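Turn this into a structure:
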Amino acid sequence: MRNRLVLLLATVSGVAVGNVYFPQSITPAIAAGLHVSPGDAALVITAAQAGYTAGLFLLVPLGDRVPVRRLLPTLLVVTGLALLGAACSPSLPVLAALSLMIGTSTVVAPIIGPFVAGLVPASRRGVTNGLLLSGGTGGMLLARTLSGYLASWWSWRVPYALAGVLVLALAVVVARALPDSVPATRSPYPRLLLSPLRLFREERDLRRSCLYQATIFGGFSAVWACVALLLTGPAYGYDARAVALLALVNAGTMIVTPMAGRLVDVVGPDRVTVVCAGAVIVSAVLLALASSGSLVMLVLGTLLLDVAMQSGMTANVVRIYALSSGARSRLNTAYMTCAYLGGAAGSWIGLRSYAAFGWLGVCALVGALAVVPVVSVLVPSRATLALR
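Modelled structure (predicted):
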């Protein structure tokens, strides 16, 4: 597989992931532009995330059923048109409905990963997947930062319009660049939807990967759900722009993730999983030291947490892609759904931990969650043997 195609698909993944995250930075501008409260404007974020979760379950399994050369451009066109429609939205209900459509159709990254895994040798799946994850990370970080500044300079409609044009342009490029592929299955659509549940029940390594990523992503989500409260609180006293700048600092993750992928190819997923979980525990300590106002500790802690989470994801997807060459999209559906459920739970528990115990409570939660994969790999018990 040519490097240019991998870089193209990494770019597509980044743009697609960014479509879910950039509304987080422009909610105040949306509220002002549509004359609604900031709380009501947050419905746009919820709709996009709900749509993405629905797309994981409803559309990602089609990667095993529909030729990817046809599926990806179709989803990109739908996403691009919905983004342009959102830029012209006259009211919040219309924008929320289009955000739901955007989130549902922009699930191309979980389709690209299994597709690429089938085109490269097993010895290069780690580094290739690391490159794809770097693209997604870059899209998330840049989308949050650039959209906020574009909305402040011009209008909240500008990020939607530019994203729509970019997605439609990528749809044309992808349609020409992707190679032909043969679908892995001809199963009817209802059977495709049930297949991830069956795979989860049958494949122990899939259950392990789901557990590991749900716990680590839960800790990651808890930190990023609460870090704005810390930065704008009395310990730091910054404004909301500091959150976007902190996220941009963590762009170093894009460099480290492909290196972690190479390590997975050499030593295997389990060893990398343990190292990443240990790094999350260290990051929890650094973040705890940041509670008194140390910006250096906060930057180091969030950077290490981001690197560990993304590197652990690389190890987990390599593990599940090795289970079946004909069901990678459905395996990824089960895995990503569990990961996002863990992230949602982590955000919910993290906010309540912050309210009850402050920032140190969030750090304790992160450390406790990271212990789960370490114990599961190094100290198998009756419960963890059921997963393994």
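
going forward, measure contacts and count neighbours with C-alpha atoms only.
Noted.

What strand or helix carries Thr185?
Using DSSP states H and E, Thr185 maps to neither a helix nor a strand.

residues in contact with it?
Shown in contact with Thr185 (CA atoms under 8 Å, 6 or more residues apart in numbering): 64-65, 326.

And Val267, how far from Ser134?
Taking CA to CA, to the nearest Å as the measure, Val267 and Ser134 are separated by 21 Å.

Which one's more surrounded, the two?
More neighbours surround Ser134 than the other of Val267 and Ser134, with 26 against 10 (other CA atoms under 10 Å).

Surely that one and Pro258 touch.
Yes: applying CA atoms under 8 Å, one finds Ser134 in contact with Pro258, separated by 7.2 Å.

So what's the residue count around Arg191?
A count of neighbours around Arg191, defined by other CA under 10 Å, yields 11.

Also Arg176?
Other residues near Arg176 number 11, with proximity taken as other CA under 10 Å.

so it is in which element?
Per DSSP H and E: helix 157-177 holds Arg176.

Kindly report the same for Ala383.
Assigned by DSSP H and E, Ala383 falls within helix 382-387.

list the helices and strands that helix packs on?
Contacts defined by 3 or more CA pairs under 8 Å, 6 or more residues apart in numbering; DSSP states H and E place helix 382-387 against helix 204-231.

Helix or strand next in line after the helix it packs on, which one?
Next in sequence after helix 204-231, counting helices and strands by DSSP H and E, comes helix 241-249.

same for that next one, what does it pack against?
By 3+ CA pairs under 8 Å, 6+ apart, helix 241-249 packs against helix 125-153, helix 204-231, helix 295-321.

What angle do helix 241-249 and the second one make with each other?
So that's helix 204-231. Interaxial angle, helix 204-231 versus helix 241-249 (axes from the mean of the first three to the mean of the last three CA atoms, to 10 degrees): 140 degrees.

what angle separates helix 204-231 from helix 295-321?
Using the same axes, to 10 degrees, the inter-axis angle of helix 204-231 relative to helix 295-321 is 160 degrees.

how far does helix 204-231 sit from the chain's center?
11 Å (CA atoms, centre = their mean, to the nearest Å).

got it, and the shortest one?
Between the centre of helix 295-321 and the centre of its chain there are 12 Å (CA atoms, centre = their mean).

got it, and the first one?
Its chain's C-alpha centre and that of helix 125-153 lie 10 Å apart, by CA atoms, centre = their mean.

please give me the structure for this one as well, since I'd like to look at both together:
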Amino acid sequence: MLFDRQPAPPGSGLSKQTLWLMTVGAGLVVANNYYNQPLLGLIARDFDVLESEVGIVSMLTQIGYAFGLFFIVPLADMFYRRRVILTIFPFIPLSLLLATFSCSLPWLAAASFLIGLSCVIPQLFVPMAATLATPDKKSHSIGLVMSGLLIGVLASRIISGIIGEYLDWRHMFFFGAVVMVVYWIILIRQLPEVAPAFHDGYAALMRSLRQYLRSDPELRLASWRGACSFATFSAFWTTLVFHLEGPPFHAGSGIAGAFGILGVTGAVVPAILGKRIDQLNKNRVIVTMCAISLLSWLLLGGPGANSYLALIIGVLLIDMALQAIHLTNQAIIFARHPEATNRVNTIYMTSYFIGGSLGTFVAALAWQYLGWTGVSVVGIGCSILMLAGHLLFHRKT
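From the prediction side, this is the model:
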């Protein structure tokens, strides 16, 4: 069959070609979830709705992603992973085309949920890299794929901001659909296979998620940190375009998207940190990055909030903190459960994107009633919750 291939043994090693295939692909696929953010102002004007209403597009994309993480990603522990990936993949361009031709905000919101639901492929690549890599290359492989994913998240805003500025938001979704078809063809030719590690039914598979969550306090704590950190990240990026459109900036979607260039600079953190994370004190890394996240929001909400300099420094600090915390979280949970990388990643990433969707929703409301000051309060609050949760419940091991 077209999707069949001989499985590679766990720990047998990843070729550079395969590792880069997953790294680049993680960025290309996850970008589809974030094309909408610099375009929200354009979409609101096109459909003649309030800025607070159009925030549902970004929120439902993240909720769809959380659903995909919870219900689809665990299947990769139960079925051959290549087959799962190649079966899901065609739904990505189909969802993007539905968004392209949406005639109203409810249709676009539905398409956005489906985009998020189908674009969980990067969360299959990360555990796949962890499974196939040799022990000495495991953290490095995870870090490199994570760098690709994060560059995709941030570069998507640059691309969509430019296309929105000079064409319109529908062209962005259509362009994404074309890219996905091309990448799917490449995956069919080159993606390796990984045999399943779970041999019971789907109900037992889903019950095992609860067992891991209940039995492992470090997994619960990593999930909390991930949710809070992504809430701060989403609060910033969802409302940045509205902040830049108003005084004193009066900038368009192209400027909002250009801020992604700064984030891309920081997205190399996982690739660098992944080489050294096993030698570092993970508790110290997490506490430091939580403090940096809090500092960034104090800067963004302070007296210099209406300056480009504050925004530039803020985005660099927020992205650096998010990426370092995220990689450290995944290094911890994969090392604790090598037999269930997809399932523990499901628990962690579901919490992560629920946090992101809540951050988006609350930040949109805060913007509507309190402007950028309200958004800064949301970011500060999430950073404090992340640091407090870690300090209260972290156990020295």
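
quick one on the thing from earlier: so where is the helix holding Arg176 of the first structure in the second structure?
Helix 157-177 of the first structure corresponds to residues 170-190 in the second structure, going by TM-score structural alignment.

For the matching stretch, give me the average deviation versus the first structure.
The superposed stretch 170-190 of the second structure is, by mean CA distance after the TM-score superposition for the first structure, a mean 2.0 Å from where its aligned residues fall in the first structure.

which parts of that stretch are buried?
In terms of neighbour count (16 or more other CA atoms under 10 Å), stretch 170-190 of the second structure has its buried residues at 170, 172-177, 180, 183-184, 187-188.

cool, stretch 306-317 of the second structure as well?
Result for stretch 306-317 of the second structure [16+ other CA under 10 Å]: buried residues 306, 310-311, 314-317.

ditto for stretch 244-264 of the first structure
244, 246-248, 250-254, 256-258, 260-264.

ok, Arg319 of the first structure touching Ser209?
Yes: between Arg319 of the first structure and Ser209 there is a contact under CA under 8 Å: 7.4 Å.

who has more neighbours, these two?
When Arg319 of the first structure and Ser209 are compared for neighbours, Ser209 comes out ahead with 28 against 20, by other CA under 10 Å.

Spatially, what comes nearest to the more buried one if we skip its sequence neighbours?
Asn316 (5.2 Å; CA to CA, 6 or more residues apart in numbering).

list the contacts for whatever residue of the second structure lines up with that neighbour?
Matched by TM-score structural alignment, Asn316 of the first structure corresponds to Asn329 in the second structure. Counting by CA under 8 Å, 6+ apart, Asn329 of the second structure makes contact with 222-223, 226.

So Asn329 of the second structure versus Asn36 of the second structure, what's the distance?
In terms of CA to CA, Asn329 of the second structure sits 27 Å off from Asn36 of the second structure.

And for Met289 of the second structure?
Separation of Met289 of the second structure from Asn36 of the second structure (CA to CA): 28 Å.

From the neighbour counts alone, determine which of those two ranks first.
Higher neighbour count among Met289 of the second structure and Asn36: Asn36, with 27 against 22, using other CA under 10 Å.

Identify the residue of the first structure aligned to that one.
With TM-score structural alignment defining the correspondence, Asn36 of the second structure maps onto Pro23 in the first structure.

Quick check: closest non-adjacent residue to that match.
Sequence neighbours aside, Ile45 is the residue nearest to Pro23 of the first structure in space, at 6.0 Å (criterion: CA to CA, 6+ apart).

my guess is the one you found meets Gln24, correct?
Yes: using CA under 8 Å, Ile45 of the first structure is in contact with Gln24, at 6.3 Å.

what secondary structure does the equivalent of Thr53 of the first structure over in the second structure sit in?
Alignment note (TM-score structural alignment): Thr53 of the first structure maps to Ala66 of the second structure. Following DSSP: H, G, I helix; E, B strand; the rest coil, Ala66 of the second structure is assigned to helix.

can you pull the contacts of Ala66 of the second structure?
Per CA under 8 Å, 6+ apart, neighbours of Ala66 of the second structure: 116-117, 349-351, 353-354.

7 Å instead?
Contacts for Ala66 of the second structure (CA atoms under 7 Å, 6 or more residues apart in numbering) come out as 350, 353-354.

Could you measure from it over to Ile347 of the second structure?
Distance from Ala66 of the second structure to Ile347 of the second structure, by CA to CA: 10 Å.

go on, Leu69 of the second structure?
To Ile347 of the second structure, Leu69 of the second structure is 8 Å away according to CA to CA.

which of those two has more neighbours?
Leu69 (30 against 23).

which non-adjacent residue is nearest that one?
What sits nearest to Leu69 of the second structure in space, not counting adjacent residues and going by CA to CA, 6+ apart, is Thr346, at 5.3 Å.

I figured the one you found hits Leu75, correct?
No: taking contacts as CA atoms under 7 Å, Thr346 of the second structure lies outside contact range of Leu75: 10.1 Å.

So those two - more neighbours on which side?
More crowded of Thr346 of the second structure and Leu75, by other CA under 10 Å: Thr346, with 24 against 21.

residue in the first structure matching the more buried one?
Per TM-score structural alignment, Thr346 of the second structure is aligned with Thr333.

you'd agree its match is up against Pro196?
Yes: counting by CA under 7 Å, Pro196 is a contact partner of Thr333 of the first structure at 6.4 Å.

about what we covered before: the helices and strands packed on helix 241-249 of the first structure: which one's closest to Arg388 of the first structure?
Ranking these by distance to Arg388 of the first structure, with CA to CA as the measure, places helix 204-231 first at 5.1 Å.

Output the contacting helices and strands for that closest one.
helix 295-321, helix 328-357, helix 359-378, helix 382-387 (3 or more CA pairs under 7 Å, 6 or more residues apart in numbering; DSSP states H and E).

Run the angle between it and helix 359-378 for me.
160 degrees.
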